[in-house]
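Asker: With the sequence up front, the predicted model follows.
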Amino acid sequence: MDDVTVNREGFEQALYSLLPTGLAGVDAARGRARLRTLVTLRWLAVAGQTAAVVVVQFILGFDMPLGLCLTVIAASAWLNVFLSFAMREQVLLKGWEATLQLAFDTVQLAMLITLTGGLSNPFLLFLLAPVTVAATSLRPRFSVIISLLAISCAALMPLSSYGLPWRTDQVFTLPPLFEWGHFAALGIGVLFFVISSARLNEDEARLVRALDAASVVMAREQRLSALGAMAAMTAHELGTPLATIHLVARELSGDLEDEDPRREDVQLIAEQAERCREILGQLSRAREAEDIVHANMPLSALVEEAAAPFKGLGVELRVTYAPGDGGEARVPMIRRSPEILHALGAFIENAVSFADSQVRAVASWTGHQFMVTITDDGPGFAAEVMPKLGEPYVSQRSEAHLGGGDMGLGFFIAKTLIERTGGRIATRNRIPPRHGAIVQAVWPRKALESLESDRMQINSPQVESESDGL
């Protein structure tokens, strides 16, 4: 049992290390932003700020420090010009470099808001913009720096802010309580954006890595299948030249005298060519038989094949099958699927690793669906882990009844593969006083049923009844 578990865990660790967007890819890209993105956003900010200042000063006719405002806006424009000449726009900025640029944008925007009313300015909430960019593209420690800077700038505004632009013949003053309400809204918004964006980014990165791992598993299965097809093609292509060699060698042997020393060598060539033909013929026949198995197989045989590597590992592993309500007596034929074999193998391995003494894999079918139920008599799923089942990187083996070792990918990959074949997974613990876990995979019949099932169904030699009270 330990050897099988270690092998699967080692395989998952190996495939994870090879992922192009794995830990070395996704996490390396996180915390960095493209210079072009920041420059483009800054040009948009410059255009929007300039338009707002022009509208307030010349269209609404409000009095404001126009020169100072345009100077602050020009500082952002000049920074963009400098960066465009000093660096390539395609460059991927390091975390601290992007943080410095966003810090400049935060201070620049805070200064413009200070010149136009401070906490009284409804555009105060625009300080969320650099915070949001930092939270979505940088690592948490950098986004925290920008968040604290934005809140600090807002807190200092009452000390040096200009009045809110208004008509020259009127005085407009907001009560301090309203201004501090603006500040509270900004602070709450900053915290919400930082926490929610960081959590969503982390979940997305974990999901991308896990899906890539599932893709690598499927690519491996497909390569193994392609290897068998290549072997069959090679056997077919070599058949003709070997037959020619054998024929020519036999003819040469007949033309040579018995005393000729070359006759023995020619006969050896003919014998070895005939031997090669026999080997290739066996390979072709084995491949043809395998193709039939790959095309269609009984549901019970599929479960047996998935469970075979885990028998004799110190735990009794029983595979049974029986029709459900409305199911025919004969075992239905289904299309053989590497995805299902890998997924069921992962579930069975997991059950064997946690079982006290027994694991049961039950295949059943009704008129509308196929079901495979895997049950063990181990400790069952921990209550705190049940809501997380199916998520990638749930790796607490002491808490979770999951496979995949420290990776926490085993259950996720298996569940993903089942869903790709049109099925769904249900998990639960057995009803007390029984103990243990139950994993059930369910597919609509049309998702797996063989196109030849009506003509190729076989009689079940023994249909075992189940009364385990699952």
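Answerer: Nice, thanks for sending it over.
Asker: from here on, contacts and neighbour counts on C-alpha atoms
Answerer: Will do.
Asker: hang on, residue 319 is in a strand, isn't it?
Answerer: Yes: counting by DSSP: H, G, I helix; E, B strand; the rest coil, residue 319 is part of a strand.
Asker: That one: neighbour count?
Answerer: Residues contacting residue 319 under the criterion other C-alpha atoms under 10 Å number 19.
Asker: That one against residue 364, yeah?
Answerer: No: between residue 319 and residue 364 there is no contact under C-alpha atoms under 8 Å: 11.1 Å.
Asker: Could you pull out the residues contacting both of those two?
Answerer: In terms of C-alpha atoms under 8 Å, 6 or more residues apart in numbering, residue 319 and residue 364 are not both contacted by any residue.
Asker: tell me what whichever helix in the chain runs longest is packed against?
Answerer: Scanning the chain for the longest helix, with DSSP state H as the assignment, gives helix 176-255. Secondary-structure packing of helix 176-255 (3 or more C-alpha pairs under 8 Å, 6 or more residues apart in numbering; DSSP states H and E): helix 2-18, helix 26-29, helix 128-137, helix 140-160, helix 261-295, helix 338-354, helix 410-420.
Asker: ok, and here's another one to check against it:
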Amino acid sequence: MSSMLDFSDEPDPASRQRQLAGLLGGAAGPGRIRLQTVSLMRWIATGGQLFAILFVHYSLDIRLPLLAMLPAVALVALANGALLIAYGSKARISERVSAMLLGGDIVQLCYLLLLSGGLQNPFAILLLLPVTLAAATLGRVEIVVLTGLSLLGAACLALFPGQLPWRDGSLTLPPLYLLASWTALSMALILIAVFAWNSAEEVRRHAQALAATQLALAREQKLSALGGQAAAAAHLLGSPLGTINVIAKELVRELPADSPLMVEAGELLEQAHRCREILATFGRQRDDSEHQAFTTAPLSTLLEGIAEDCARPGVEFEVRLDFVDDRDEPDLVLSPELRHALTNVINNALQFAAAEVLITVRPSRQGLTLVIEDDGPGFSPQILDWLGEPYVSSRRDNGGMGLGVFIAKTLLARTGAKIEFSNRIKGARVTITWPAAAVQGLNEETAYGGPNV
């Protein structure tokens, strides 16, 4: 029984990191880049280089130094093949190894361009490819190093352009054109690296925050499952315990007072009564908030319970009903997801309020609106438009990361709700709106005993 009802503590950080890595498909681990991804890009680049060199040399009749260029292409192809044979296409490589491979590609491309006109060669634009791939997959240090290497290569190609091979011999473009080409390429390298890294980092942050949300919901689902198992066990054990109780009573009544078995029979009857009392508690209303989550009640009553759990000294709260039409207040069961989201929003209001928090429930034919207002400092105008995004918080100084509001917004969105943040003359206002169809969905979840997960 102890192995089935395991209420162990939270997993250690290493275990949590492994769980996040699993949810993110291995992206949280040290070797998160598949060799096949880097290898495929290098095969495409190598094939393109070989085709371009041979096409220009033989079809366009522009003489290129093949004896100097083809070995450089072959070297990259051999190195790529050797890596695949040694480690396999499914292997994952570290960011440092991936950066070294991309750095080698940059050096090889600069060498080919140096032999074919430098920045006068239109294929110099290909210097953007390794930097873009690095910005999308690697860390900040590796991106800075590879971008710097590309900028250094572009500068060398601008300073030592050589002559551009042409049909009539060679072609030399004006220095002003080379300066403009170098400026444009350098700006493109920096801007694309910054933009690609910021975009990839935002995706990674969203993935990590959603993974953390999934872990929290998985824990809630496990607790719900354990509660169901406990209720089933209480029901199944009722009949055997009733039989034991009847037999124990008969033994106590039939045995002589001086029988040596009287003490054991009395103990058996007492323990049977105790078991029945313990099983009976599974059906009683507990003060524990996790048991309250499965109680059907008017929404205003449920919100009062949440506010009482989050209350702090010196701050009063009021839950007010505002009827727009003849629509009644819904009776709901707050699922773990919805309870977590509402608790986060109400707790934030109580923590920032100076003296009062007002919670207004406004049912109508158009849907259900919930307004949480406080008399605190309000939201910072600098982050008001970004609230609900991960790592955006007005409590950075206190270690706040903004994940609580992000998780609450995500969980509310799953119920069909829309959340809006705004400021009053004094204080903050959070408005949560469910359209009529979403309210009907909440009522159906209540009727069937909770959400389908």
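Answerer: Everything's here; your move. This structure is a prediction, so every number in the text was calculated from the model and none was measured.
Asker: re earlier: Serialize the helices and strands packed on helix 176-255 of the first structure to CSV and add fields for mean neighbour count and distance to residue 227 of the first structure.
Answerer: Converted to CSV, these look like this (neighbours: other C-alpha atoms under 10 Å; distance: least, C-alpha to C-alpha, whole Å):
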stretch, mean neighbour count, distance to residue 227 of the first structure
helix 2-18, 15, 19
helix 26-29, 15, 31
helix 128-137, 24, 42
helix 140-160, 19, 46
helix 261-295, 16, 11
helix 338-354, 23, 14
helix 410-420, 23, 22
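Asker: quick one, which of those helices is nearest to residue 111 of the first structure?
Answerer: helix 140-160 (8.4 Å; C-alpha to C-alpha).
Asker: show me the contacts for residue 131 of the first structure.
Answerer: Contact partners of residue 131 of the first structure, counting by C-alpha under 8 Å, 6+ apart, are 143, 146, 147, 150, 190, 193, 194.
Asker: Looking at the alignment, what corresponds to it in the second structure?
Answerer: Under the alignment (TM-score structural alignment), residue 131 of the first structure maps onto residue 131 of the second structure.
Asker: what's the distance between that match and residue 443 of the second structure?
Answerer: With distances taken as C-alpha to C-alpha, to the nearest Å, residue 131 of the second structure is found 52 Å from residue 443 of the second structure.
Asker: and if you look at residue 312 of the second structure?
Answerer: Residue 312 of the second structure sits 32 Å away from residue 443 of the second structure, going by C-alpha to C-alpha.
Asker: Mind checking which of those two has more residues around it?
Answerer: Ranked by neighbour count (other C-alpha under 10 Å), residue 312 of the second structure and residue 443 place residue 443 first, with 17 against 14.
Asker: Now that one. Nearest residue, chain neighbours left out?
Answerer: In this structure, residue 443 of the second structure finds its nearest non-sequential neighbour in residue 332, 6.4 Å apart by C-alpha to C-alpha, 6 or more residues apart in numbering.
Asker: Show the contacting residues for the residue nearest to residue 132 of the second structure when sequence neighbours are not counted.
Answerer: The shortest distance from residue 132 of the second structure to any non-neighbouring residue, by C-alpha to C-alpha, 6+ apart, is to residue 193 (5.9 Å). Neighbour list for residue 193 of the second structure: 131, 132, 135, 143, 147 [criterion: C-alpha under 8 Å, 6+ apart].
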